[in-house]
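K.L.:
how does the following fold in three dimensions:
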Amino acid sequence: MKIVFVSNYINHHQIPFCEAMTEKLGPAGDFVFIQTEKIEEERTSMGWKDETPAYVMKAYESEKVHEECLKKIMDADCALIGWTTDMSLVMPRLKKGALTLRISERLYKKSQLYAYNPRGLIAKYKEHTAFRKGPVYLMCAGAYVASDYGIFSAYPGKKFKWGYFPELKEYGNEDPAELKSKPGEPVKVLWAGRFIDWKHAENALLVAGKFKSEGIPFHMDIIGTGEMEEELKQIVAAKRLIENVTFTGPMEPSKVREYMEKADIFISTSDRQEGWGAVINEAMNSSCCMIVPAEAGAVPYMIENGYNGYVFRSDDTDELLSCAMQAARYPDIRKKMGQRAYETVRYTWNAQNAADRMVQLIGILSEAWGIADDECGVPSREVPAQTVIPWEDGPCSREEVRDESVVTEAALKFNKSEDEY
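P.N.:
Reported below is the predicted structural model:
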């Protein structure tokens, strides 16, 4: 089985999945990642590396390489198409009618009202809806993707859950909770991300202020850099939080993980513009008690409010503070939530499981369309046979179109009471 993955660039959030695919399909070049542009300077300043594993081809390097990439895409049994502006690599396969899985975060990150621009709707029809009857499917990298694509009737009954899969760290016989604070020690709180408006790091400082006013011993580390850095530091000074809050600056992802492993509580404060939020995977893997916004794409898929984390509305700071106080005051509950968060990543939302399911899903869809091994993903049937997808949740399980407000409210539903712990 030959599978090609096309996206703007490879990063540390995609490498574990790609390596799992390479291992599963063998070293004979049966998996290729095609990078269509250089990594952004802003990302490298955050500690991201411009990595080039052996399975990566860079289509932008030369016209010859671009042609070689196009041939790989056309000859593949299945193409995974992520975000890219180079549609010259994508449209030929779509027009050929070959098996293709589109991978997308939500489209309308500021508001779905942007969907109703006539010119935009025409463009979406040409790129997506026009292929609704063919072997083209949508892998939803976030719980709000299906709602966005449902606006222009794309991929009806052909959507699956997907996401990002950072490195899975397994601790063997070690208990990751042993790295957390001990009874009587200050609560360790962590926030990590870019200092930009829609990440709302200022709301994490509201939590710091609340803890201080309530007399809760704590220390908060804030990892990152960005345009709002001076403003955030001024808030810390004004609230007299200098002894409680440390700005670490940017650092490599592996170093961020070390901070996560020691943190009791991880806070994400992004609004709806957070298409997924890979730091959520990483902090869950590190057994943190999660306090996360319902509007981040990863949250409705990975977090059950009150079971393996706390969920709040991104624009409701009272909810945020309530969740934070709950986590700070009840260390036993906090620890159990962290353990369950770790198990969610260890057993379901990880790269190996995603790769296993992806290969199985491609096999199921190929069989449904009557695609032979040597046909480069081209079906022998005009209509697919009925398929049974064996997973009820997690990567590659079916996704349905729901109004975005319904998705948010479902994520906010409190699933466990304190006495169930």
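
K.L.:
CA only for contacts and neighbour counts going forward, please
P.N.:
OK.

K.L.:
can you pull out the strands in the stretch 101-250 of the chain?
P.N.:
Using DSSP state E, counting those that start in this stretch, the strands of the stretch 101-250 of the chain run over 136-140, 159-161, 187-192, 218-223, 245-249.

K.L.:
and those strands, which is most packed in?
P.N.:
strand 136-140 (a mean of 25; mean count of other C-alpha atoms under 10 Å).

K.L.:
which residues does Ala328 contact?
P.N.:
Val187, Ile216, Arg334 (C-alpha atoms under 8 Å, 6 or more residues apart in numbering).

K.L.:
again, 10 Å this time
P.N.:
Residues counted as contacts of Ala328 (C-alpha atoms under 10 Å, 6 or more residues apart in numbering) are 186-189, 211, 216-218, 264-265, 289, 322, 334.

K.L.:
tilt between the host helix or strand of it and strand 187-192?
P.N.:
Using DSSP states H and E, Ala328 maps to helix 317-329. Note on geometry: by axes from the mean of the first three to the mean of the last three C-alpha atoms, to 10 degrees, helix 317-329 and strand 187-192 are set 140 degrees apart in direction.

K.L.:
buried ones in helix 317-329?
P.N.:
By neighbour count with 16 or more other C-alpha atoms under 10 Å, helix 317-329 contains the buried residues Thr317, Glu319, Leu320, Leu321, Cys323, Ala324, Met325, Ala327, Ala328.

K.L.:
and the next element down the chain from that helix?
P.N.:
Following helix 317-329 in sequence order, the next helix or strand is helix 331-347 (DSSP H and E).

K.L.:
in that following helix, what's buried?
P.N.:
Buried, per 16+ other C-alpha under 10 Å, within helix 331-347: 331, 333-346.

K.L.:
one more to put side by side:
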Amino acid sequence: MIVLCTNLWNHHMGPVCREMARLDGADFKMVLSEPLDMLERIEGGRSDWKASASGGEPKTEPAAKAAPCVAYEGLLPPQEPWIVQPPRTEADWQTGVYNDLIWTADVAIIGATSRYAWRTIRKRVWAGKLTFFMNERFFRTPRDWKYWLNPRRLASWCRTHLLLSPANVHYLTMNHWCADDLAFFRACTGRTWRWGYLVAVSDAPTPKPVREKVRIGWCGRFLRLKNVCDILQACSSLENSLKRQIEVTLVGDGPEKENLVRLTHELGLDDQVRFLPFMSSADAKAFMRDLDVYVFPSGRQEGWGAVLSEAMDASCAVVANEAAGATLELVKDGVNGFTFKDGDIRTLTRRLDALIADAALRRKFGLAAWRTMQEWSPAVGAQRLTALIDAVRSGHTPRTPSDGLCGLIR
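P.N.:
Here you go, the predicted model:
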């Protein structure tokens, strides 16, 4: 039996788990560890929440600070036979089947998990049972040696090193930078595998008709780390003849929205840029299918960036910050999109210039992007992960592409 334990349901994890459950002979369970009373508060928009990848306390903020967010959509899980519904309360966790499933599983895959599961997870690791951890990264920003002079941080390094060092522990990195973090902890050498958020993919590429104006877009939560201001700065730097050929739509809500609206006015882009409010996941995908170009300016602080995957599946010509987690895995510069260095507005402007002027290039990149996502689909992910698990359990060398899903990183 394969058990995947994570804190909550989300629409990015669902597709690959559903494919795992569909495989012939599969005995797959998804255990949701966050008590339902917490999830209902999130779903109702009455609290903000941050996931813990190390068993820490959930963090809540007053309702006045809460705002609609794509990440909070659909957290209450569907009724599926392979989903172990979350406990109603913390007390229910202690008396339910959750710890038993994690302990007795032939293979456990551990994502960001609430604190209630960690005693059983550690017990499982020390007992030598095959365990895969799955996470985006340990550090949002690089840490130099001075950071670790603090005794508590040094103790944290030691705990992480000891937890991930046993030969029965493997790691699925949902971010290119996570492998560097594991090297820093001197853990999982020869047991670090490429993974990511595997969004549902379409059966065919999306046609992109040539229109009077090139439609450029972005979708997400307006946070400083998203670097949405880079899009505005780049559009402002375009020649006037190109500015008249674009229609830029920014979708979402968040604390930076007011500043971005003000910047749009200051840069004289009121005729080119419009803002739309938060959309559901389904509406956001429809929005992307109607775009010609998708700009993904998030930098290293972006763990993965599933929105880039969705834009590529929608056959958009993408221009992506090369420092973001998903960019490093999905986008090959000049092949299925363009990349630019973090903060390099001049290069971003040149990339937009080229795409605005060349409809054939947009179509070429869009088709190549869609084909890339066929190799990063939930079905492919489920097959390769199962093959990887079978190979590890039998002591054989996994036969997976080194630069694709479940490829060996280090």
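
K.L.:
so the corresponding residue of structure 1 for Asp342 of structure 2: helix, strand or coil?
P.N.:
The equivalent of Asp342 of structure 2 in structure 1 is Ser314 (alignment by TM-score structural alignment). At Ser314 of structure 1 the chain is in coil, as set by DSSP: H, G, I helix; E, B strand; the rest coil.

K.L.:
hmm, Ile267 and Ser314 of structure 1 touching each other?
P.N.:
No - using C-alpha atoms under 10 Å, Ser314 of structure 1 is not in contact with Ile267, being 11.5 Å away.

K.L.:
of the two, who's got more company?
P.N.:
Ile267 (26 against 22; other C-alpha atoms under 10 Å).

K.L.:
residues in contact with the residue opposite the more buried one in structure 2 once aligned?
P.N.:
Alignment note (TM-score structural alignment): Ile267 of structure 1 maps to Val295 of structure 2. Val295 of structure 2 makes contact with 216-219, 228, 230-231, 308, 311, 316-321, 338-339, 348, 352 under the criterion C-alpha under 10 Å, 6+ apart.

K.L.:
leaving out sequence neighbours, find the closest residue to Val295 of structure 2.
P.N.:
Computed as C-alpha to C-alpha, 6 or more residues apart in numbering, the closest residue to Val295 of structure 2 that is not its neighbour in sequence is Val319, at 4.9 Å.

K.L.:
distance check, the one you found against Ile345 of structure 2.
P.N.:
12 Å (C-alpha to C-alpha, to the nearest Å).

K.L.:
mutual contacts of those two, please.
P.N.:
Shared contacts of Val319 of structure 2 and Ile345, defined by C-alpha under 10 Å, 6+ apart, are found at Pro297, Arg351.

K.L.:
what does Phe222 of structure 2 align to in structure 1?
P.N.:
In structure 1, the residue paired with Phe222 of structure 2 is Phe195, using TM-score structural alignment.

K.L.:
tally of neighbours for Arg221 of structure 2?
P.N.:
Applying other C-alpha under 10 Å, we find 24 residues neighbouring Arg221 of structure 2.

K.L.:
no, scratch that, I was asking about Gly275 of structure 1
P.N.:
If we define neighbours as other C-alpha under 10 Å, then Gly275 of structure 1 has 24 of them.

K.L.:
just the element for it, please.
P.N.:
Using DSSP H and E, no helix or strand contains Gly275 of structure 1.

K.L.:
isn't it right next to Pro293, touching?
P.N.:
No - at 11.8 Å, Gly275 of structure 1 does not count as touching Pro293 under the criterion of C-alpha under 10 Å.

K.L.:
what do these two both touch?
P.N.:
In contact with both Gly275 of structure 1 and Pro293: no residue, using C-alpha under 10 Å, 6+ apart.

K.L.:
contact partners for the counterpart of Met228 of structure 1 in structure 2?
P.N.:
Met228 of structure 1 maps onto Glu256 in structure 2 when the alignment is built from TM-score structural alignment. With contact set as C-alpha under 10 Å, 6+ apart, Glu256 of structure 2 has these partners: Arg221, Phe222, Leu223, Arg224, Leu225, Lys226, Asn227, Val228, Cys229.
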